[in-house]
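coordinates for the following, if possible.
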Amino acid sequence: MTRTAYLDCIKPSVLFVLILLAALLRALPGSAAGTETLTVAGGCFWCVESDFETVPGVIGAVSGYTGGTTANPSYKDVTKGGTGHYEAVQITFDPSKVSRDTLLDMFFRSVDPTDAGGQFCDRGDSYRTAIFVSNMGEKALAEQAKADAQSALGQTVVTPILQETAFYPAETYHQDYYKGEKVVFTRFGPKRQKNAYKAYRKACGRDARVKQLWGTDAPFAGS
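Have a look, this model is predicted:
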């Protein structure tokens, strides 16, 4: 058999394998290429993470630190001040199921964007609100969402729109804290993480203030 004849024999087999692989890939969940990210700071990252992970079309949310100058900061570094970082959450979403502008509108209505000194009971620079963008298109959407929020409130919205910088995931124990089962010691006594989170959120006044500002437009208050 000549080399040409041999190649002619294997071509159909190769084609069949390629078709099979393509079919398998189509059957897999959406790849990262079909997702986008939105990074926001809204005070306690446990709360922002728990809120947005309930939104249809959101694939996941990661608590972390961004906006500062210190590489690989710890929670202690950020909360004591001086790093310039915000407590932030990086939201991964499927834009075919939920749009960036919808998420931005939900973000503004889940925080107090009129507060320049922190959020609710959490005070200090690391607890301020912010939106981080990577290009002009994202910036334009964020600016529009901010203008809409300011118009709806009739108050000055102080949330800045900042250029995206390195995002550092927070320590493992912070991730999905709102649904953790580990027993922790709190000022409310020993509690499972998920119950400690609920007690903290209520005591901090987050939902009460958001309801006061946004009323029925608040998407997460009471969650």
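
can we go C-alpha only for contacts and neighbour counts from here?
OK.

so after the longest helix seen in the chain, what's the next helix or strand?
In the chain, taking DSSP state H as the definition, the longest helix is helix 3-27. Of the helices and strands lying after helix 3-27 in sequence (DSSP states H and E), the nearest is strand 36-42.

just how off-centre is that following strand within its chain?
Its chain's C-alpha centre and that of strand 36-42 lie 4 Å apart, by Cα atoms, centre = their mean, to the nearest Å.

likewise for stretch 44-59?
6 Å.

how about it: buried residues?
44-53, 55, 57-59 (16 or more other Cα atoms under 10 Å).

likewise stretch 71-83?
Across stretch 71-83, burial judged by 16+ other Cα under 10 Å covers 73-74, 78-79, 83.

now show me the structure for the sequence below, then we'll compare the two:
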Amino acid sequence: MLARWICAALTAALLAALIIASGSGSGAAAETKTAIFAGGCFWCMEAAFDEVDGVTDTTSGYAGGTAPNPTYGSHEGYKEAVKVTYAPAKVTYAELLDHYWRNIDPFDANGQFCDKGSAYQSVIFVGNDAEKALAEKTKQEIADRFKQTVATEVRPVTTFTPAEDYHQDYHTKNPIAYKYYKWGCGRAERLEQIWGKAHS
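Model prediction:
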């Protein structure tokens, strides 16, 4: 009788532990935030943020426009951008901003590297006042450091539409084509000129 009672008690305790563990796991999984950055070609921005510890997902897409259903062939008014999903317990928004700046040319008002036009201009899309304050602060710090006007805009988040499937994870699905594009576009060379070797 005692053995049966002990067995029942252990079973109940195990079930309770499993329920608690399950609940805490779902809570941890839900503790993510998103940030949207435009920095020229979204393939390159996705690749840059994929290497950051604490980033759980990246999505290439079109941000900031108003026309419905933007596509790669028709996204006038939109910027090529990446939506970054991250765990604040592992990486802060300030750290994401630092990584962003080091992967763009903040002084080019016409686009990024070999990609020119409004779709390739750099923009930080902020979701609240705290993000805006951090973005503006770091923008000013860069302007002061380099004694140059920073062309990157800081705008509120409005719209974001994921790009077509073939654009997602392009750097891993098509590594040779991606590396050829990145090299041919002069991205790495220009980033090294600005930031030194501490960039993606």
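
just to revisit the earlier point, how far does the longest helix of structure 1 sit from the chain's center?
Mean-position distance between helix 3-27 of structure 1 and its chain equals 42 Å (Cα atoms, centre = their mean).

contacts for it?
Helix 3-27 of structure 1 is contacted from outside by no residue at all, using Cα atoms under 8 Å, 6 or more residues apart in numbering.

counterpart of Gly127 of structure 2 over in structure 1?
Matched to structure 1 by TM-score structural alignment, Gly127 of structure 2 sits across from Ser134.

its match: neighbour count?
Neighbour count of Ser134 of structure 1, defined by other Cα atoms under 10 Å: 14.

isn't it up against Glu164?
Yes: if you go by Cα atoms under 8 Å, Ser134 of structure 1 and Glu164 touch, sitting 5.2 Å apart.

helix/strand/coil for the aligned residue in structure 1 for Ser60 of structure 2?
Matched to structure 1 by TM-score structural alignment, Ser60 of structure 2 sits across from Ser63. Following DSSP: H, G, I helix; E, B strand; the rest coil, the label given to Ser63 of structure 1 is strand.

and the gap between Ser63 of structure 1 and Leu24 of structure 1?
Going from Ser63 of structure 1 to Leu24 of structure 1 by Cα to Cα, to the nearest Å gives 33 Å.

before we move on, the earlier item: roughly how far does the match of Gly127 of structure 2 sit from Gly34 of structure 1?
Ser134 of structure 1 is 17 Å from Gly34 of structure 1, by Cα to Cα.

which residues touch Ile131 of structure 1?
Taking Cα under 8 Å, 6+ apart, one finds 39-41, 142, 159-162 in contact with Ile131 of structure 1.

re earlier: ok, the match of Gly127 of structure 2 - contacts?
163-164.

closest to the centroid, which residue in structure 1?
Closest residue to the average C-alpha location of structure 1: Ile91 at 3.0 Å, with Cα atoms, centre = their mean.

what about the equivalent of Pro70 of structure 2 over in structure 1, which helix or strand?
In structure 1, the residue matched to Pro70 of structure 2 (TM-score structural alignment) is Pro73. Using DSSP H and E, Pro73 of structure 1 maps to neither a helix nor a strand.

surely Pro73 of structure 1 meets Tyr168?
Yes: here Pro73 of structure 1 lies in contact with Tyr168, judged by Cα under 8 Å, at a distance of 7.5 Å.

find residues that contact each of the two.
Shared contacts of Pro73 of structure 1 and Tyr168, counting by Cα under 8 Å, 6+ apart, come down to Tyr65.
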